[in-house]
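Trainee: after the sequence you'll find the predicted model.
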Amino acid sequence: MAAAGVEVSVLPDSVLLRVLALLPPWDRLRAAGVCRRWRRLALDRTVWRHVDLSQRRLSSGALWQLLRRHLHAGLCTLRARGSLLSASRHQLLSPALLAALGKRCPQLQCLGLAETDLRRVPYESIPASLAALELRRCEIPAAWFHPGAAPRALRHLLVHHVPAFSDRHLLAACSQHRLKTLSLRGTYRLTEPGLQRAAPYLEGLQRLELRGCGAGDATVGSIGRHMKGLRVLEIVACPVTGAGLGSLKSLQRLEMLCLELGEKVSAGAVIALCQALPQLRDLRVVGACLGTEVMDKIRLNLSHCSCSHSPQPPA
C-alpha cells in the first residue's frame, strides 16, 4: 500500500494509529484483515476512543456485537443511528444495552443518537458519565430529564428536530443540570413562556442556539437578564426586533452573535448593540430586511468585528 509516493508499511505505528482513528469504524475493521500488523493497529484501543456509527442505520444486535468486541473502557465518544420505523425488538437501544455500555465504557463523555426511538428507555438508563448528549430526530417519552435521574455530569445538550421535546422537558433539563451548551433546533413545541421559565436556570450557559423554537423578544429579554456568561449566541428562525436587541447589551462576554432580524430593524440599532459588546468578534446577520448598503454601513462602524449577511437562514 502506498500514499503520496510513500510506502505505508514504512510509516511508524504512531502515524498509522492516527490515520486509522480518522477512518469510519467499518473501514477500521476491514483494515484489520490486511495482515497481522494492521490487525494489531486497527484493533488498538486508542483507535476506538471516538466511534461514529451514524453513517448507517444500526440494529441493536450489531451494537451489542460492537460493544462486546471493540468498545472498551477508553471510549469517549459514541454516535449511532437507529430507525424510527423499526419494530420494538429491533430498536437500537434498550435499558439493558445502555447499562452494559455504562459499565463497560465508564469514560464515555458524549453520546449522540439519531433517528432513535427512546420512548421505552428511561432517562436514568443513560450512562451517568455523560457530559454531552445529542439527540437528532429522536422520539423521547414525556418523563425524560426529570429530577434525580442520571446523568449527573451533563453539561452540553443538543436537541434537533425532536418533535416531543416540550417546555416540560426543557425546564427539567435546565433545572437538573448546570448546562454550558444548549442547542435547540426545530423544537416547535417549545413556547416563549417555557423558554422564559427555564432562563433563570441557565446562568452558567456559555453557548446558546435557538432555531425555530418559539423564541421572541420576551425570550431575548430573559437571555439578557440571566445568561450574562454567554460567549456564543445564535437566534435564527425567531426574528428579533429592535426592542429585543437592546436587551442583549448586558452580554459583555459575547464573542459570536448570529441573529435573524425582524422587519424595521435599523442599522443604528445593530451598530449600537455591537459597540456595547467589547468582546464581540463575529457578527452574522440573517434575514432579507437588511440590504447591501445597510450591511456596508454596519461593517464600516464595526471595524473590530467580522460581519457577514445571509438572506436565508443556514441549514
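Mentor: Ah, there it is.

Trainee: C-alpha from now on. contacts and neighbour counts both.
Mentor: Fine.

Trainee: beyond the helix or strand encompassing Ala173, next helix or strand please.
Mentor: If you go by DSSP states H and E, Ala173 is part of helix 167-176. Later in the chain than helix 167-176, the nearest helix or strand by DSSP H and E is strand 181-185.

Trainee: putting a second one here so we can go through both:
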Amino acid sequence: MNEENKSPKRMKRRISLRRAQKESTPVVTGTSMESGTKIPEEEDIGLNILQLPEMVMVDIFSFLPVKDKCRSTRVCKTFRRLMKDSSLWKCVDLTQYSIKLRDLTKVTRLYLSKSLKHLELKGFLCTTVKTKLLSEVFLEELRARSPNLSKLVIHNAELRTLPSSKLPKSLQHLHLQSCQLREGWLLPALEEGTLKNLRSLDLSGCGRITNRDISPMSQLKNLEELSLLGCYRLGDQALEAITADHPNLKSLLIGHSDFTDVGMKDVALNMKRLERFSIQHCELVTSKSLKFIQRMKTIEELDISYNPQFDDASIYGLVKGLPNLRKITVHDVTTVSDTIMQINPNIEVL
C-alpha cells in the first residue's frame, strides 16, 4: 500500500462516504397492499433481555415452571442472581416432576427460604420407582429454612415411616391426598402441638385412616375444613366425634364409607355453620338423610353424587329447603336438572 492511500485525510473521507451511502439506503421489510410497491422502514434494532429493568425480568421469570427456573440459572450471572429473588419462590409446585429426595433437598437448599408459603409435592406410589419422597432430615431442614410455610400438599407418597411431629409448625393447610399412612400417624403431631394452627386438613384417599384417628383431632381448635373422601374405614363413630369436636366447620367432605342416617343426623343437628358438604358414594345412607340435611340452612355447595338410592322427590324437597344453595352435584343430572332449575334458576347443577 502506497503512502497516498495511508493518509489520514483519505481514510476519513472513505469512512464518511461509506456511512453516508449506508444511511441513504433504505431497509426494505414489507410491501404495500394497494400498489405492490416496497415500503422502506427504519433498520430494526434488536433488544437484549438484559437491557430490561430487573423488576420486569423477575416478573417474566415468575411465569416459568420450576424446572425452567433452575435451568435459567446457567445462562449468565445476572439470571443466576435474579432467579434467587424471593418473590419467585413463594409458591413451588413440583407435582409435574418425578423428583427424588436428593434433588428435592438440593432445590430446598438453593432456592427455598423464608418467602415460601405454598409447597406441593408428588410421591412415587403410582410408579415403579422404589424410593422415598421425604425424610426426617428433609422435614427438619424445611422447617428451619421456611418458617412461614403455610400450605403443604403431598400426593401419592409413602409416609408411614415419616414422623408427623417433624412437620413444619407454621402449617395452616395440610393436604395428604392418596398417601400411605399408618394408623395413628397424625397422633405425635397432635400431641406435640405441631399442627395447632391448622385450618384445613385433607386426608382424601388415605385408606388407613380409622375411627380412632378422628378423636385426637379434637386438639385442632382452629379447623375449618376437613376432607375424608375415600377413607373407607370410617363410620358413624367418626362423624359423632367430628360433630362434637368441630361444630364450627365450614367444609366437610366425606364419602366411600359406611356412614348411615344416624351419622347424617349428627351432622345436621350439630353443624350450624357448614357451607360445603359432600356425601359421595355412601350406600347405607337413605333418602331420609336428605330431610336432615334440609335443616342445614347455611349450605351453599352440596355433593350427593353416586347415591342412586336418593329419589327425585327427596332431592326436590332438599333444594327447596336450602335457601343459600348455589351448587349441587347429583347422581343423574338428566332426570332432575330441569326441575331444580325451575325451583331455583340460580343453582348450578352438576
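Mentor: Happy to help now that I have it. Since the structure is predicted, the reported quantities are computational estimates derived from the model, not experimental observations.

Trainee: TM between them?
Mentor: Overlay of the two chains. TM-score (TM-score structural alignment, normalised by the length of structure 1): 0.84; 298 aligned residues with a CA RMSD of 2.5 Å.

Trainee: could you pull out the helices for the stretch 251-350 of structure 2?
Mentor: Secondary structure of the stretch 251-350 of structure 2 (DSSP state H, counting those that start in this stretch): helices at 261-270, 288-293, 312-320, 333-343.

Trainee: show me what the third one is packed against.
Mentor: So the one you mean is helix 312-320 of structure 2. Contact partners of helix 312-320 of structure 2 among helices and strands, from 3 or more CA pairs under 8 Å, 6 or more residues apart in numbering; DSSP states H and E: helix 288-293, helix 333-343.

Trainee: what range in structure 1 matches the shortest one?
Mentor: In the comparison with structure 1, helix 288-293 of structure 2 aligns to the range 243-248 (TM-score structural alignment).

Trainee: what's the matching stretch in contact with?
Mentor: Contacts to stretch 243-248 of structure 1, defined as CA atoms under 8 Å, 6 or more residues apart in numbering, come from residues Gly216, Asp217, Ala218, Val220, Gly221, Ile223, Gly224, Arg225, Ala269, Val270, Leu273.

Trainee: same question, stretch 183-192 of structure 2
Mentor: With CA under 8 Å, 6+ apart as the test, stretch 183-192 of structure 2 has contacts from 160, 163-167, 195-196, 208-210, 212-213, 216-217, 219-220.

Trainee: mark which of these are buried, thanks.
Mentor: Among the contacts of stretch 183-192 of structure 2, those classed as buried by 16 or more other CA atoms under 10 Å are 163-167, 195-196, 208-210, 213, 216-217, 219-220.

Trainee: hey, which of the helices and strands packed on helix 312-320 of structure 2 is tucked in deepest?
Mentor: Mean neighbour count (mean count of other CA atoms under 10 Å) peaks for helix 288-293 among these, with a mean of 18.

Trainee: quick check: that helix compared with structure 1, mean distance?
Mentor: Once fitted to structure 1, helix 288-293 of structure 2 is off its aligned match by 0.8 Å on average (mean CA distance after the TM-score superposition for structure 1).

Trainee: residues in contact with the equivalent of Leu92 of structure 1 over in structure 2?
Mentor: Aligned counterpart of Leu92 of structure 1 in structure 2: Leu133 (TM-score structural alignment). Counting by CA under 8 Å, 6+ apart, Leu133 of structure 2 makes contact with Ile99, Lys100, Leu101, Lys122, Gly123, Phe124, Ala157, Glu158.

Trainee: buried subset of those, written for PyMOL?
Mentor: With 16+ other CA under 10 Å as the burial test, the buried ones among these are selected in PyMOL as follows:
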select buried, resi 99+100+101+122+123+124+157+158
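
Trainee: reformat the contacts of Leu133 of structure 2 as TSV; add secondary structure and distance to Lys250 of structure 2.
Mentor: Shown next, in TSV, are those (DSSP: H, G, I helix; E, B strand; the rest coil; distance: CA to CA, whole Å):
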residue	secondary structure	distance to Lys250 of structure 2
Ile99	coil	35
Lys100	coil	36
Leu101	helix	36
Lys122	strand	27
Gly123	coil	29
Phe124	coil	32
Ala157	coil	28
Glu158	strand	30
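
Trainee: what's the spacing between the residue nearest the centre of structure 1 and Leu179 of structure 1?
Mentor: Centroid-nearest residue in structure 1, with CA atoms, centre = their mean: Leu158, separated by 3.9 Å. Going from Leu158 of structure 1 to Leu179 of structure 1 by CA to CA, to the nearest Å gives 11 Å.
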